[in-house]
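> let me see the structure of the following:
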Amino acid sequence: MRPKRPILVVLALSALIAVLTAVVAQQALADDSVEGYFSWTRLNPQRNFIPSAHATPKDIYVNDVGAESATSRSFPFPEGSVLVKEVVDEASLSVAMLPSMRKVAGFDPDNNDWQYAMFVRQDDGSFAGEWVGTDHEMHAMCSSCHAGAAESDYAFLNYTGN
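Got it, this is the predicted structure:
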């Protein structure tokens, strides 16, 4: 009986697509605080499809500063923590946007000092976006949603499998 080679081919192609997606995502990020995010701690064991404000397949990464807090559920996150949600376009299988949050001491005490950004893929493959201030509409939208995760320092961690 022949081995199930088509299954192996599909698995290999899936892994290759995931790696290529991440490599392309690293090109020309608009902000160095999320540069290299793909080498950070990946919080979900596999790409997740849990419905959320960003209802597409996604992977979530945390930098070294926040990794211990995220994985051990020891809150609050320390200053300098950055979380990046890699949102994949289902049609093209490429990274479409990088909703991100970072902990900045004194930035917004009412929301545990989280600052938000949305880096969106441009036609040339680069990402454009910026960290927004507390007076920005996006900050109000993000912080109001993340208030639902106050028990985990405003970071949704239900997708991590821990």
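> going by C-alpha atoms from here, please, whenever you check contacts or count neighbours.
Noted.
> what comes into contact with stretch 52-61?
Residues outside stretch 52-61 that contact it (CA atoms under 8 Å, 6 or more residues apart in numbering): 37-38, 40-44, 46-50, 83-90.
> helices of this protein, start to end?
Counting by DSSP state H, the chain has helices at residues 5-25, 64-72, 137-146.
> quick check: buried residues in the second one?
Of the residues in helix 64-72, those buried under the neighbour-count criterion (16 or more other CA atoms under 10 Å) are Val65, Gly66, Ala67, Glu68, Ser69, Ala70.
> other SSEs contacting it?
Counting by 3 or more CA pairs under 8 Å, 6 or more residues apart in numbering; DSSP states H and E, the packing neighbours recorded for helix 64-72 are strand 82-88.
> I'd like the buried residues of helix 64-72 laid out as JSON lines, including distance to Tyr116.
JSON lines is the format used below for the buried residues of helix 64-72 (distance: CA to CA, whole Å):
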{"residue": "Val65", "distance to Tyr116": "17"}
{"residue": "Gly66", "distance to Tyr116": "16"}
{"residue": "Ala67", "distance to Tyr116": "18"}
{"residue": "Glu68", "distance to Tyr116": "21"}
{"residue": "Ser69", "distance to Tyr116": "19"}
{"residue": "Ala70", "distance to Tyr116": "17"}
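> one more, for comparison:
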Amino acid sequence: MKPSSFIKAGLFLTVSGLVAGCASAPDYSGDTDSRWADFKSWTKITEGRTGTGDPTGLVSGVHKGREGYRDVYVNDVGLATNQGTAPYKYPVGSVIVKEQFDDLAAFKAQKPTDLTIMVKLRDSATPDAKNWGWAAGYDGKLEETNAFCSGCHSVAAKDDFVFTNEDFLKKFH
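As a prediction, the model looks like this:
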């Protein structure tokens, strides 16, 4: 490896560490979209399951990566579908919220650093990522088109773009 490659790699790791070190717990007290404002009162579908790892091979650096931990909540609209069996077809109004934790210590202390949200906006005859909206953060703005989110979630198209359903949880957790 060239010396300049080592310098670039070192700079990347340093910047990554600084960004990770600046993360702070989400503030769930402010104004937010009413569709997920009370998500902490919903069913935590990962309750009693260790929410870590990368069983799909897709997590890589997102959702706190392979070493991160995650809790996933679903509202009452999507609960029966989520806890059912395939084929999964979520009704319009389903909301899924994922809290992400940096590591086991943060998970045990229930101190998340990130939050991501999926909202089923419309229905169609076949699964379509355009049926979902995506938001990053408790006070994030819902985006009806998010190529970054829908790109990874397209792998779960047969399950209506949702990874964390009952079949997934039984298989991987």
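> identify the single longest helix in structure 2, thanks.
Looking across structure 2 with DSSP H, the single longest helix is helix 3-21.
> over in structure 1, find the residue span it aligns onto.
Using TM-score structural alignment, helix 3-21 of structure 2 lines up with nothing in structure 1.
> list the buried ones in that helix?
Buried residues in helix 3-21 of structure 2, counted by 16+ other CA under 10 Å: none are found.
> center of structure 2, which residue is that?
Central residue of structure 2 (CA atoms, centre = their mean): Lys98, 4.1 Å from the mean position.
> picking up where we left off before, and Arg102 of structure 1, which of the helices of structure 1 is closest to it?
helix 64-72 (9.5 Å; CA to CA).
> mean per-residue distance, the closest one to structure 2?
Once fitted to structure 2, helix 64-72 of structure 1 is off its aligned match by 0.2 Å on average (mean CA distance after the TM-score superposition for structure 1).
> just say which of the helices of structure 1 is most tucked in.
Most buried of the helices of structure 1, by mean neighbour count (mean count of other CA atoms under 10 Å): helix 64-72, with a mean of 18.
> list the contacts of that one.
Helix 64-72 of structure 1 is contacted by residues 40-41, 43, 62, 74-83, 157, 162 when judged by CA under 8 Å, 6+ apart.
> what's the answer for stretch 156-173 of structure 2, then?
Residues from elsewhere that reach stretch 156-173 of structure 2, judged by CA under 8 Å, 6+ apart: 46, 49-51, 55, 72, 82-90, 127-129, 150, 153-155.
> which residue ranges of structure 2 form strands?
If DSSP state E is used as the criterion, the strands of structure 2 fall at 43-44, 69-74, 95-101, 114-120, 132-136.
> so which bit of structure 1 is the third one matched to?
By that I understand strand 95-101 of structure 2. So strand 95-101 of structure 2 is aligned with residues 82-88, judged by TM-score structural alignment.
> quick one: end-to-end distance for stretch 41-50 of structure 2.
The straight-line separation of the ends of stretch 41-50 of structure 2 (CA to CA, to the nearest Å) is 20 Å.
> sorry, that was for stretch 105-124 of structure 2
Separation of the first and last residues of stretch 105-124 of structure 2 by CA to CA is 42 Å.
> may I see the buried residues of it?
Ala106, Phe107, Lys111, Pro112, Thr113, Asp114, Leu115, Thr116, Ile117, Met118, Val119, Lys120.
> how far off centre is stretch 6-19 of structure 2?
Centroid displacement of stretch 6-19 of structure 2 relative to its chain, using CA atoms, centre = their mean, to the nearest Å, is 25 Å.
> got it, and stretch 82-98 of structure 2?
Here stretch 82-98 of structure 2 shows a centroid-to-chain-centroid distance of 14 Å under the convention CA atoms, centre = their mean.
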